[in-house]
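S.K.: Sharing a sequence plus its predicted fold:
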Amino acid sequence: MPADLSSVIAATAQWLLRAYPPERGALSGALAEAQCRQAATVAAWLRYPTALDAGLLDVVGPGGSGRLDWVTGVDAVPGEDAGWRTWVDEVVASWAACLLADRGLAVAAIATVTGSVHAAGLAPDFRRLADPDRRDRQAAVLLRHPDLLSPVADLHRADLLARLGGGTAQAA
């Protein structure tokens, strides 16, 4: 049975949404959130490929959003319950940023996790991540912009490339 990574996935997706806000409107917000969740899911499954890895995360914790906040200049909202920020995983956020900015990396990452322990018994659909349509791209223009994402993506890009077999991908 795969370990539960839902807290890390949800917190990391939330952080990405706050750091790179979607276009205004409920539909845009939902489409951007779906893309963030898919990217964070694939990144978390790559980062913690086994149930043991995910279980160790529960023991040591993911590290929080402190460095990411500093790199991007994102501030916590005064008076906000920021407890969720402790569940943000810097590496997962960095890898998710790489996947959002580079379709080739996203496709390779999805292919890697499709047969993983986390996907066992599931039929995951990462279409919004790997093949966003016009409306998806419009809703998440900041989330998909390689230059804007680079401060976060560059933090751990080399580790992602190593995890995916050292290959390089071209932005689509």
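M.R.: The structure has been received and is ready for your questions.

S.K.: Going by C-alpha atoms from here, please, whenever you check contacts or count neighbours.
M.R.: OK.

S.K.: Figure out the length between the terminal residues of stretch 122-139.
M.R.: 27 Å (CA to CA, to the nearest Å).

S.K.: Check what contacts that stretch and list those residues.
M.R.: 22-23, 27-29, 31-32, 34-35, 38-39, 99-100, 103, 106-107, 110, 114, 144 (CA atoms under 8 Å, 6 or more residues apart in numbering).

S.K.: adding another structure so you can compare the two:
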Amino acid sequence: MHEDLSPLIAATTHWLTSAYPASGGALAAALCEVQARQAVTVAAWLRYPTPMDAALVTMAGPGGAARLDWVTGADGAGADDPDTCAWRTWVDEVVASWAACLLTDAELADRAVDALADPSAVPVEFRRLLAPDDSDRRAAALLRHPDLLSPVADLHHAELLTRLAPGPAMAA
């Protein structure tokens, strides 16, 4: 199921790391990307928890980056170049928003990882998301800055809280 979401995860990660780039060189860029990818992966798995959900988003498409670009003030950037725009159609606004929430709130990130349908089914470690060290934090200073990410995080924060609430909402 999760491999069906790989284009969405890759595009949304790329959007986040483009909008909130690493502070430093190549190592910092790699550390920033890993943190973004882990947050996006958790968010995508929460948003599309079943094989049917993943198949539907793959068939219909996630919606693209237009609103995210507008919210962050980057609207129209690269809109004329079809080669740079193709990946942008695979960006999922809700997943990006949820990932921004997870990157800026450690307690929420812990709850989200715990809420994954069956975290033992996939041997994935989310250490850089859940317990970033000093080099992780320096590399992703922009990506983890609550004030900078708030326009994106606020878009769908309430839906994430609903998703993580105990009870029947978890099965939805």
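M.R.: Sure, I can see it. What you see is a predicted model; the values in this text were computed from it and never measured.

S.K.: mind listing which of the contacts of stretch 122-139 of structure 1 are in helices?
M.R.: 27-29, 31-32, 34-35, 38-39, 99-100, 103, 106-107, 110 (DSSP state H).

S.K.: List just the nearest of those to Val60 of structure 1.
M.R.: Ala39 (22.8 Å; CA to CA).

S.K.: Surely that closest one touches Ala101?
M.R.: No. Applying CA atoms under 8 Å, one finds Ala39 of structure 1 not in contact with Ala101, separated by 10.2 Å.

S.K.: Those two: which is more packed in?
M.R.: Using other CA atoms under 10 Å, the more surrounded residue of Ala39 of structure 1 and Ala101 is Ala39, with 31 against 25.

S.K.: Contact partners for the nearest residue to the more buried one once chain neighbours are set aside?
M.R.: Among residues not flanking Ala39 of structure 1 along the chain, Ala96 sits closest, at 4.8 Å (CA to CA, 6 or more residues apart in numbering). Residues near Ala96 of structure 1 by CA under 8 Å, 6+ apart: 36, 39-40, 42-43, 153.

S.K.: With distance to Arg18 of structure 1 added, can I get those in a markdown table?
M.R.: A markdown table is the format used below for the contacts of Ala96 of structure 1 (distance: CA to CA, whole Å):
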| residue | distance to Arg18 of structure 1 |
| --- | --- |
| Cys36 | 11 |
| Ala39 | 15 |
| Ala40 | 14 |
| Val42 | 19 |
| Ala43 | 18 |
| Ala153 | 16 |
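
S.K.: Which pair of the residues you listed spans the longest distance?
M.R.: Those two in these that are separated most widely, counting by CA to CA, are Val42 and Ala153, at 14.6 Å.

S.K.: Neighbour count: those two, which is higher?
M.R.: Val42 (28 against 25).

S.K.: pretty sure the more buried one is in contact with Ile110, am I right?
M.R.: Yes. Using CA under 8 Å, Val42 of structure 1 is in contact with Ile110, at 6.5 Å.

S.K.: just the buried members of the contacts of stretch 122-139 of structure 1?
M.R.: Buried by 16 or more other CA atoms under 10 Å: 22-23, 28-29, 31-32, 34-35, 38-39, 99-100, 103, 106-107, 110, 114, 144, out of these.
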